[in-house]
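**Student:** model the following, please.
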Amino acid sequence: MAIVAVVCMAIAAVLATSVYALSAITSCSGGVTTLDAAVAPELAPAVSAVAADFNGADHRAGGKCVRVTVRAAGPAGVTALLSGQIPRGSGVRLPDVWVPDSSLWLRLLAKPPRLAGGPLARSPLVAAVPAARATRTPGSWKDLLGAAEPGERSSRAVGLVLPDPARTGAGLAALLVAREREGDAAFAAFARSVRESTAPDATRAFGALAGSSARPEPVLAVPEQAVWEHDRREPSEPVQAVYPRDGTLSLDYPVAILDDRPGARLFEHALRGGTAREHLRSAGFRDPAGRAPAAFGRTPGLTAARPAVLADPEPALVRRTAQEWARLTLGSRMLSVIDVSGSMAQPVPGTRLTRLQAIAQASQEGLALQPDDTELGQWIFSTRLDGDRDWRRTVPMGPLGGRVGSVTRRQRILSALAALRPKPDGATGLYDTVLAAVRYMRRTYRPEMVNTVLLFTDGRNDDPGGPSLDRTVAALRAGREATRPVQIIVIGFGPDVDTAELRRLADATGGSVYTARVPQDIMRIFGEATARRLCAPSC
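**Tutor:** Sure, this is the predicted structure:
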């Protein structure tokens, strides 16, 4: 199922961006060789102009006239073809000449095609904001990422908006900048946060600026050329490029000849000629050395100076970061299981909160970090909460943005958390609750999501009527399937937690155990648990 979904998405990425631009063709005797050139969409107008000139010059190779057709093609689709994600016979063809927006796509491939010469053009990644906000926008990636960091409400001054990293070189470059500056937990939180604000491409990212009163204030991570293209249309509110002083990555538009047919080298040579260079400058691209078009010197919002550059990332880092993004942006499906036994009424030292209130408060804050498409359900447990059963469902599973009666599920969960009360005479029916929760998640498994049981408890099992630890662990292992993983993430709160017992339960599902002493620990644990996606299921 997952493989089919990936293939379908890859085919869609090709078809959705395969808008053909047919160049002028003159008469020709002796037969014709037609070359198919797939280029980054923002480059297509300039390359089409070069192809029109090329076709009009009646170039010949192998005794035939050479003609070129140019089509705008998203780089992710061609990358999927080259990697084999789109199988042969799918109806999607490989181009003869490929000009993606970035050589980062070639670093994703185990066997990248050979490049023909160096970059065709450059466009550095910048932070784009309305001109009125430029002076108060952080001037370095370090400060910008810090201001956009989720979970720290006092410092989250901006909301970073990326073109989709799975479809654009600009988005992938922005991820790489963040990856090299952030640890696993911080990067995981960053990726989960910006997932909500990604745009299909750089052009559509500018739509995020339409609501000037949006909070936090949006800042776009887009190529410089996109700012040029946006402002030349004379919008009501021009945008300014902020060039990070700690350096940035650039889109470099490499040329790859995927089928060295007669005439392919001739067209590649034309792409590097003086006329082609003028077409590219007129479209807002820098030359391969980073020199800006002369118009930049007199264009508000842009600068002709060459920005500071960051070192090109190694292929292994590019592949790892792309894989991490794919994992981190999978939808989440979580069953939150909260201990309401009598011991949860005990106070937390140094606070005015009980253990249950501290967990509820931290859960409310963690809920704010989850997007509306996260599927969440809530159970509580102690002993004999529902007849002889030790657990009770308080909120049914479903998307946070979905409706439960007259309110959203997010609102229902917030209300349920606020209403939690310990059962004064309740013990901890841990083992049978864990088994029931994992079995429910396995029975209702969603392969396109990360399926997790999130367990909060302050103690150990003390229900003599339930199964033993050994029987519980054996049952968890017996139902475990590598292709349908459901992990238990345990957050043990307080001094009475039996971590050895909890670890055996979590290990049986490939999960993990965290312990918290103060409420602030729980928010840190949420971040660490999210970061487990970077290594799952092998961690």
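
**Student:** could you use CA atoms for every contact and neighbour count after this?
**Tutor:** Will do.

**Student:** can you give me the strands for the stretch 51-200 of the chain?
**Tutor:** 60-61, 64-72, 97-99, 123-130, 158-161 (DSSP state E, counting those that start in this stretch).

**Student:** for Arg533, which of those is the nearest?
**Tutor:** Nearest to Arg533, of all the strands of the stretch 51-200 of the chain, is strand 158-161, at 21.7 Å by Cα to Cα.

**Student:** so how far is the closest one off the chain centroid?
**Tutor:** Here the centre of strand 158-161 is set off from its chain's centre by 14 Å, with Cα atoms, centre = their mean, to the nearest Å.

**Student:** that strand packs against which elements?
**Tutor:** Contact here means 3 or more Cα pairs under 8 Å, 6 or more residues apart in numbering; DSSP states H and E; on that basis strand 158-161 packs against helix 184-194, strand 217-223.

**Student:** one more, for comparison:
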Amino acid sequence: MARHSSAPQSSNQTARKVVLVGAAILAVVLVIGFAVSALSRSGIGGFCGDEQTISVAAEPDIAQHVRDLAEDADGCYSFEVEDVSSADIAARVTDRQVLPDLWVPDSAVRLAQVSRDVQIPFETVLNSLASTPVLIASKNAQVDMSTWTAALATPGLSIGDPVRSGVADAPILAAASEVENMRSNQEALSASVAALAQGQASRQEAPLSSREMLDAVAASGGAAVVTEQQAVKFQGEVPDSGVTLGAPSTGAVFLSYPLAVTAQDPTRRTEVTEAAQALRDATASDDFGTGLSADGFRTADRAPLADGAGIGETEALVVRDPNRLHSELQRWRLLAMPARSLVLVDTSGSMGFVMPGSAATRIQALVETARTGLGQFPDDAALGLWAFGGAAGQGGMPYAEVSPLQRLDTPVDGVPHRDALAGALGTLPGLVGGETDLYTTVLDAYDMVRSTYDPNMINSIIVISDGANDAVSPLGRDEFLAQLRERVDPSRPVIVVTIGLLEDADPEMLAEISRSTGGSSHIARTPAEIVQVFAEAIGQRGGA
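**Tutor:** Sure thing, here's the model as predicted:
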């Protein structure tokens, strides 16, 4: 019986040993599997499975350093680094294109702006890869360096492209910081920004690059806003340029080059974040810091450059109030960016009435004013002209295109569009007659400008009318305003600026049109005021 009883026990023990051995083997396999998987993901010891491709957009001046980071980063990632300006990223947003997985803009301000436009919160993995203060390079120029607010009023100050670079934003932010910290006042800031923007608007060519501005200062004198990194490289390449560098005594705004996850596919955000962390960790290497210094960049801690290069120790100016930051930048860009405006001129019967105190009709006075105003636009502005009124309508519509919307320097039958547009204005008196269908005209104009939106310009519509919507229209007032508001897209803003002529205009309706789109509204009650109001409308191009 013992042998019979012992046989099952022996069998059970053998089975138990097999199970234990099997479990141990399974555990070892799992551990090895997890280890290999971890090694594969991290690329340690040569273990690497399929590489994950991570797209990276980087500001052109920092892009090569991002590529260097990508070479040194741990992990099984294939980083595809592309030189992309902040303006080009904004254009991708406008065109509904897919954003890169990671983005290194020149500043956190640009990062926040695009995040707001796409309504997706971007995760900042590293606040700063590198840094450089924005300063003033000058030669034989009188620049008041007490504050940025004062420096911005320097005649002929070159500031670059407010569309494509955060460098042009920096002095505006510096001056706003001074106001916020009671080192200056809002009135002085507004005056300086207006004067600076007027200089931008009066240019007859595309904005210069930073290198071109430095070359111009070296050759002819003057002052330009550039980064320390750009200026130090220039001084190294042109040691006898005579260009000196400085920042106002209040300090300077630093570009910080943050690293952020901008992937829009939620299923990839975890792996993209891990890739970003690998780049972040690679910044700790001595070689990375050495490469930045050799290229004129400061490290993220903003420590001054070695050997006395650059401007040395300077206070970092920041704007704490996000509302102030947004409003000042919006105002600056509205004033400084080139205009792209479709002008809608009322040619209804009442525009043939004689102006009080003048022998000219309303339309004649307007044409003369518009021709004068045309001279205030630089060649890189784009303008078009529609006439709306019963006699002007074509093809069953209450309006007609008198001149297409295109840049003023575009050749048209052998002459610039500017000259062709001036001639087209002269045809408006012959179109006067009939009633006004303001609603249909504004909606169709809005659709046209929005469908051809240019992210590098201020896209707007200027409506000039002496009356209300008095034609038989399929739309009522409330329905019209509702449809207009539905068309407003924050990522493709089109503002409507309205100008009412004389007391006949419907100021409440015109103002509501402007408010609905973020534009401004103006009333001219006398012939003399037409010139003034037209200039104000052109100058503001945005909310009053």
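
**Student:** mind putting the strands of the stretch 51-200 of structure 1 into a markdown table with mean neighbour count and distance to Ala437 of structure 1?
**Tutor:** Formatted as a markdown table, those follow (neighbours: other Cα atoms under 10 Å; distance: least, Cα to Cα, whole Å):
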| stretch | mean neighbour count | distance to Ala437 of structure 1 |
| --- | --- | --- |
| strand 60-61 | 16 | 68 |
| strand 64-72 | 24 | 49 |
| strand 97-99 | 27 | 50 |
| strand 123-130 | 26 | 45 |
| strand 158-161 | 25 | 36 |
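
**Student:** need the ones you listed in JSON lines (columns: distance to Val340 of structure 1).
**Tutor:** JSON lines is the format used below for the strands of the stretch 51-200 of structure 1 (distance: least, Cα to Cα, whole Å):
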{"stretch": "strand 60-61", "distance to Val340 of structure 1": "79"}
{"stretch": "strand 64-72", "distance to Val340 of structure 1": "58"}
{"stretch": "strand 97-99", "distance to Val340 of structure 1": "59"}
{"stretch": "strand 123-130", "distance to Val340 of structure 1": "47"}
{"stretch": "strand 158-161", "distance to Val340 of structure 1": "37"}
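
**Student:** quick one: the helices in the stretch 301-450 of structure 1?
**Tutor:** 315-328, 355-367, 409-418, 430-443 (DSSP state H, counting those that start in this stretch).

**Student:** will you turn the ones you listed into JSON lines that also has mean neighbour count and distance to Asp36 of structure 1?
**Tutor:** Converted to JSON lines, those look like this (neighbours: other Cα under 10 Å; distance: least, Cα to Cα, whole Å):
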{"stretch": "helix 315-328", "mean neighbour count": "18", "distance to Asp36 of structure 1": "28"}
{"stretch": "helix 355-367", "mean neighbour count": "21", "distance to Asp36 of structure 1": "49"}
{"stretch": "helix 409-418", "mean neighbour count": "18", "distance to Asp36 of structure 1": "50"}
{"stretch": "helix 430-443", "mean neighbour count": "19", "distance to Asp36 of structure 1": "48"}
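
**Student:** Leu145 of structure 1 is nearest to which of these?
**Tutor:** Nearest to Leu145 of structure 1, of the helices of the stretch 301-450 of structure 1 and by Cα to Cα, is helix 315-328 at 16.5 Å.

**Student:** show me how far the closest one is from its chain's centre.
**Tutor:** Using Cα atoms, centre = their mean, the offset of helix 315-328 of structure 1 from its chain centre is 10 Å.
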